[in-house]
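Asks: Have a look; sequence and predicted model below, questions after that.
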Amino acid sequence: MDYTTLQVIVTIVCAVMVGFTKTGLPTLGIFVASIMASTFPARESVGLLTPILITGDIVAILYYRKAVVWKHLFTLLPWVLAGIAVGFVVLDYISNGALSVLIGSLVLALIVVHLLRAKIESWLRISLGQSRLFTGTLGVLAGFTTMIGNAAGSIMSIYLLSKGMNKTNFVGTNAFFFFIVNVIKVPFTVYLGLIDARSLTLNVWMIPAVLVGAAIGFKVLPLIPQKYFQAIILSLAALGGLHLIFF
């Protein structure tokens, strides 16, 4: 079955937003995950979005290749792999309807987490930055959420905030984390039949859109008032999450 015109248009828009979120505004990723799962069958959206995310990841790691803090990635990755394994099992058995509700609920929960993040930032660094339980919990949650819905951005942000990184190291480490994790996810999504020749063909056509989004992120983001733009994105993400749950 071919993709509809609406699905192609939505994918182009989401590909631009992926490029933008990888080089500019991380919270946009929540909205992308929700809108893709609203436009496509929820399980199919996971496989369709993953290669687009990897394209954006490649752009980001090339730009921020000197800013990564590897020790924080190596500490987290074993727990992330466990979360991916759990998400893989869930994806193998869950229906599209149930997955839509799960992703929608997850999106709403992550929005709440994001809104609370700034208020608890100092507490995260002081109280939880060195906690192994904290690291393990967030690692499993990040692996699970990225596997079932490509929606681990807010969780990873909380982890990186707890390490007290500066802005450049934050973005660079985040970029390398998602590149590694999204590549690890590929064999699982292929096995589940969520990535195939049909979806990859559409993914290839989306590469220019991702590059356009990345360029916008590099050039335009400093000109946009962050607090207003972020409020709009989070509101749209909330609407997307509610749509997944109730419609």
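Replies: Here it is on my side, so go on.
Asks: alpha carbons only for contacts and neighbour counts from here, please
Replies: OK.
Asks: just checking, what packs against the helix of greatest length in the chain?
Replies: Ranked by residue count and defined by DSSP state H, the top helix of the chain is helix 96-123. In terms of contact count using 3 or more CA pairs under 8 Å, 6 or more residues apart in numbering; DSSP states H and E, helix 96-123 is assigned the packing partners helix 28-39, helix 42-63, helix 132-149, helix 153-162, helix 226-246.
Asks: Rebuild those as a markdown table, extending it with distance to Leu192 and mean neighbour count.
Replies: Below are these laid out as a markdown table (distance: least, CA to CA, whole Å; neighbours: other CA atoms under 10 Å):
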| stretch | distance to Leu192 | mean neighbour count |
| --- | --- | --- |
| helix 28-39 | 17 | 24 |
| helix 42-63 | 9 | 23 |
| helix 132-149 | 12 | 23 |
| helix 153-162 | 23 | 22 |
| helix 226-246 | 22 | 17 |
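Asks: out of the ones you listed, nearest to Ile207?
Replies: Set against Ile207 and scored by CA to CA, the helices and strands packed on helix 96-123 come closest in helix 42-63, at 6.9 Å.
Asks: got another, please set it beside the one above:
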Amino acid sequence: MLTDPTFYLLAIPAVILLGLAKGGFAGVGAIALPLLALRISPVQAAAILLPVLVVQDAVGVWAFRKNWDREVLALMIPSAMVGIVAAYFLAAKVSATVVLAVLGAISVVFACYRLWISRGGRVPVSSNAPRALGAALGFASGFTSQVAHAGQPPFQMWVLPKGLSPQVLVGTTAIFFAVINLFKIPAYLALGQFTHENLMAAAVLAPLAIASTLLGVWLVRRVNAERFITIIYVLMIVVGVQLLYKALS
């Protein structure tokens, strides 16, 4: 079992932010894996976080089970599964250093994209874009989710222009990632990533994962957290740059 205090100093806020994201603060959980990757390998960090994500998904889906968009899920889930399979076959050939660099780059790009959107920037996909693009973005979401639990950017590029209500957007996101996170489990098992050490660390973090998700569900209906979310994205850029530096050096 992991006993490094520094790991838990990073893991506790990471899991809390994941819970807030699952509860409705979309996007802030994307910093969780980059935070852990500052201390342990991104591959091990992803393996520890997957069981945590599955637990949080169950809470999020239950909370928003009545609010979701059938058309988005029907289009994006099958293509995301194809992306997960593709990433699985690639994973055995890619070093942890490459994963670290990819994770850093995704962190910086996603945070900049979200900050740009929050300042009134236009989403680069129109609401009447062809369904083939939606399927391609679903594939990209599954692929990046399998590699680094970073499937939010392509998913949001397709969904945000749809103009869904906040509740439907959160519910659709919760169900989409709940399904693909479950689909990722066999791949992680096949790659031998669910070691005893990783599963024990996930078990220690599980109660916090449930509590933080319930907190997110409660808060999202009561507070305007724009300033908090902006700070998280700025921090994500800093962490992403640090990961890139770590990989390149």
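Replies: Yep, that arrived. Predicted model only: the values in this text are computed from it and were never measured.
Asks: thinking again about what came up before, of all the helices and strands packed on helix 96-123 of the first structure, which one comes closest to Ala209 of the first structure?
Replies: helix 42-63 (9.6 Å).
Asks: quick one on the thing from earlier: could you give me the buried positions within the longest helix of the first structure?
Replies: The neighbour-count check on helix 96-123 of the first structure (16 or more other CA atoms under 10 Å) flags 96, 99-108, 110-111, 113-114, 117 as buried.
Asks: How about the contacts made by the nearest residue to Pro51 of the second structure once chain neighbours are set aside?
Replies: The shortest distance from Pro51 of the second structure to any non-neighbouring residue, by CA to CA, 6 or more residues apart in numbering, is to Ala202 (6.3 Å). Ala202 of the second structure makes contact with 48-49, 51-52, according to CA atoms under 8 Å, 6 or more residues apart in numbering.
Asks: Which helix or strand contains the aligned partner of Val85 of the second structure in the first structure?
Replies: Counting by TM-score structural alignment, Val85 of the second structure lines up with Ala85 in the first structure. Take DSSP states H and E as the rule and Ala85 of the first structure turns out to sit in helix 70-93.
Asks: What is that helix packed up against?
Replies: By 3+ CA pairs under 8 Å, 6+ apart, helix 70-93 of the first structure packs against helix 132-149, helix 167-191.
Asks: on average, how far is that helix from the matching bit in the second structure?
Replies: Compared with the second structure after the fit, helix 70-93 of the first structure shows a mean deviation of 1.6 Å (mean CA distance after the TM-score superposition for the first structure).
Asks: Show me which residues of that helix are buried.
Replies: Buried residues in helix 70-93 of the first structure, counted by 16+ other CA under 10 Å: 73, 76-77, 79-88, 91.
Asks: Format those residues as JSON lines; extra columns: distance to Leu242 of the first structure.
Replies: Below are these laid out as JSON lines (distance: CA to CA, whole Å):
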{"residue": "Leu73", "distance to Leu242 of the first structure": "33"}
{"residue": "Leu76", "distance to Leu242 of the first structure": "31"}
{"residue": "Leu77", "distance to Leu242 of the first structure": "31"}
{"residue": "Trp79", "distance to Leu242 of the first structure": "30"}
{"residue": "Val80", "distance to Leu242 of the first structure": "27"}
{"residue": "Leu81", "distance to Leu242 of the first structure": "29"}
{"residue": "Ala82", "distance to Leu242 of the first structure": "29"}
{"residue": "Gly83", "distance to Leu242 of the first structure": "25"}
{"residue": "Ile84", "distance to Leu242 of the first structure": "25"}
{"residue": "Ala85", "distance to Leu242 of the first structure": "27"}
{"residue": "Val86", "distance to Leu242 of the first structure": "25"}
{"residue": "Gly87", "distance to Leu242 of the first structure": "22"}
{"residue": "Phe88", "distance to Leu242 of the first structure": "24"}
{"residue": "Leu91", "distance to Leu242 of the first structure": "21"}
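Asks: Show me which of the residues you listed is closest to Arg132 of the first structure.
Replies: Comparing those against Arg132 of the first structure with CA to CA picks out Leu76 as the nearest, at 9.6 Å.
Asks: Could you check which residue of the second structure pairs with that closest one?
Replies: In the second structure, Leu76 of the first structure lands on Met76 (TM-score structural alignment).
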